[in-house]
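Student: Give the three-dimensional model of this entry:
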Amino acid sequence: MPKKSADSDRTTGAMVPTTGEIEARLLVLDMIAASATVRLLRLHDDLEKSELIAQILHDIDFCCRSRGLHFRDILDAQGYAEELLKDAQTQADGLDDIKHAYINRK
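Tutor: Below is the predicted model of the structure:
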């Protein structure tokens, strides 16, 4: 949405996103990440899953530090990632249960 100047009806060239647009984009990113993570976790064995999760947490730490985030923010980001990964693993396990139940159905 164009930003209007306070003293005129003209709009400036800069586009300022609304809070709703930002929230919608974050929601889309969150949904895409969760969906992709569920599928990814279904394809790996337990050792590979542990290595994958450790690598993701390491990458978050590295990216946050390189951008100058505070230690508390880095821990919060890693905690959020762990929650997403835990939820994704639960969903992936549920999909496997459904798949195996359907295959064993006569």
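Student: From here on, just use CA atoms for contacts and neighbour counts.
Tutor: Noted.
Student: hey, where'd the helices end up in the chain?
Tutor: 19-42, 46-66, 71-103 (DSSP state H).
Student: Make JSON lines out of those and add mean neighbour count and distance to Thr11.
Tutor: Listed next are the helices of the chain as JSON lines, based on neighbours: other CA atoms under 10 Å; distance: least, CA to CA, whole Å:
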{"stretch": "helix 19-42", "mean neighbour count": "14", "distance to Thr11": "19"}
{"stretch": "helix 46-66", "mean neighbour count": "14", "distance to Thr11": "36"}
{"stretch": "helix 71-103", "mean neighbour count": "14", "distance to Thr11": "36"}
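Student: For those, give me a markdown table that also has distance to Thr12.
Tutor: Formatted as a markdown table, those follow (distance: least, CA to CA, whole Å):
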| stretch | distance to Thr12 |
| --- | --- |
| helix 19-42 | 19 |
| helix 46-66 | 33 |
| helix 71-103 | 34 |
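Student: Before we compare anything, build this one as well:
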Amino acid sequence: MPKIKGQNSSDKSSATAPTIGEIEGRLLVLELVALSSVSRLLRLHDGKEKADLIAEMLRDIEINCRKSGLNFRDIIDAQSYAEDLLKDAQAQADGLDDIKHAYPKTKTD
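Tutor: All right, here's what the predicted structure looks like:
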């Protein structure tokens, strides 16, 4: 990992900059965790609750983006990305239900 040089390069407390690969890896992990978690959450809710949950998530994204000082275009892009993630999560949740119902129930004593 490359070191970030400050004003005093002899500082032992100089920070190290993450590589692009490390950043992409972390983003990928966050996306996979989010998809997995949300797909399980969406599977447990009915249609009205899902719509309310998604609307609340999008509202929270807007609020947090505004607090962070993002411009309007960036907020719209963040919400669009979140909607894509939620659609993928819903597809995964539907797939989980398909798998669950594909196997016949067996009696266990």
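Student: re the thing from before, of the helices of the first structure, which is nearest Met1 of the first structure?
Tutor: Closest to Met1 of the first structure of the helices of the first structure is helix 19-42 (CA to CA; 9.7 Å).
Student: Quick check: which helices or strands does the closest one pack against?
Tutor: Counting contacts by 3 or more CA pairs under 8 Å, 6 or more residues apart in numbering; DSSP states H and E, helix 19-42 of the first structure packs against helix 71-103.
Student: by contact count, what packs against the helix it packs on?
Tutor: By 3+ CA pairs under 8 Å, 6+ apart, helix 71-103 of the first structure packs against helix 19-42, helix 46-66.
Student: try it again with 6 Å
Tutor: helix 19-42 (3 or more CA pairs under 6 Å, 6 or more residues apart in numbering; DSSP states H and E).
Student: Quick one, which of the helices of the first structure gets closest to Arg10 of the first structure.
Tutor: Taking the helices of the first structure one by one with CA to CA, helix 19-42 is closest: 22.0 Å.
Student: how much does the closest one stray from the second structure?
Tutor: Following the fit onto the second structure, the mean deviation recorded for helix 19-42 of the first structure is 0.6 Å by mean CA distance after the TM-score superposition for the first structure.
Student: can you give me the angle that helix makes with helix 46-66?
Tutor: For helix 19-42 of the first structure against helix 46-66, the angle between stretch directions is 150 degrees (axes from the mean of the first three to the mean of the last three CA atoms, to 10 degrees).
Student: residues making contact with helix 19-42 of the first structure?
Tutor: Helix 19-42 of the first structure is contacted by residues 88, 92 when judged by CA atoms under 6 Å, 6 or more residues apart in numbering.
Student: With stretch 81-93 of the first structure instead?
Tutor: Under CA under 6 Å, 6+ apart, the answer for stretch 81-93 of the first structure is 38, 42.
Student: what range in the second structure matches that stretch?
Tutor: Residues 82-94 of the second structure are matched to stretch 81-93 of the first structure when aligned by TM-score structural alignment.
Student: Give me the mean deviation of that stretch from the first structure.
Tutor: Here the mean offset of stretch 82-94 of the second structure against the first structure after fitting is 0.7 Å, by mean CA distance after the TM-score superposition for the first structure.
Student: Tell me how far Leu58 of the second structure lies from Asp52 of the second structure.
Tutor: Plainly put, Leu58 of the second structure is 10 Å away from Asp52 of the second structure if you go by CA to CA, to the nearest Å.
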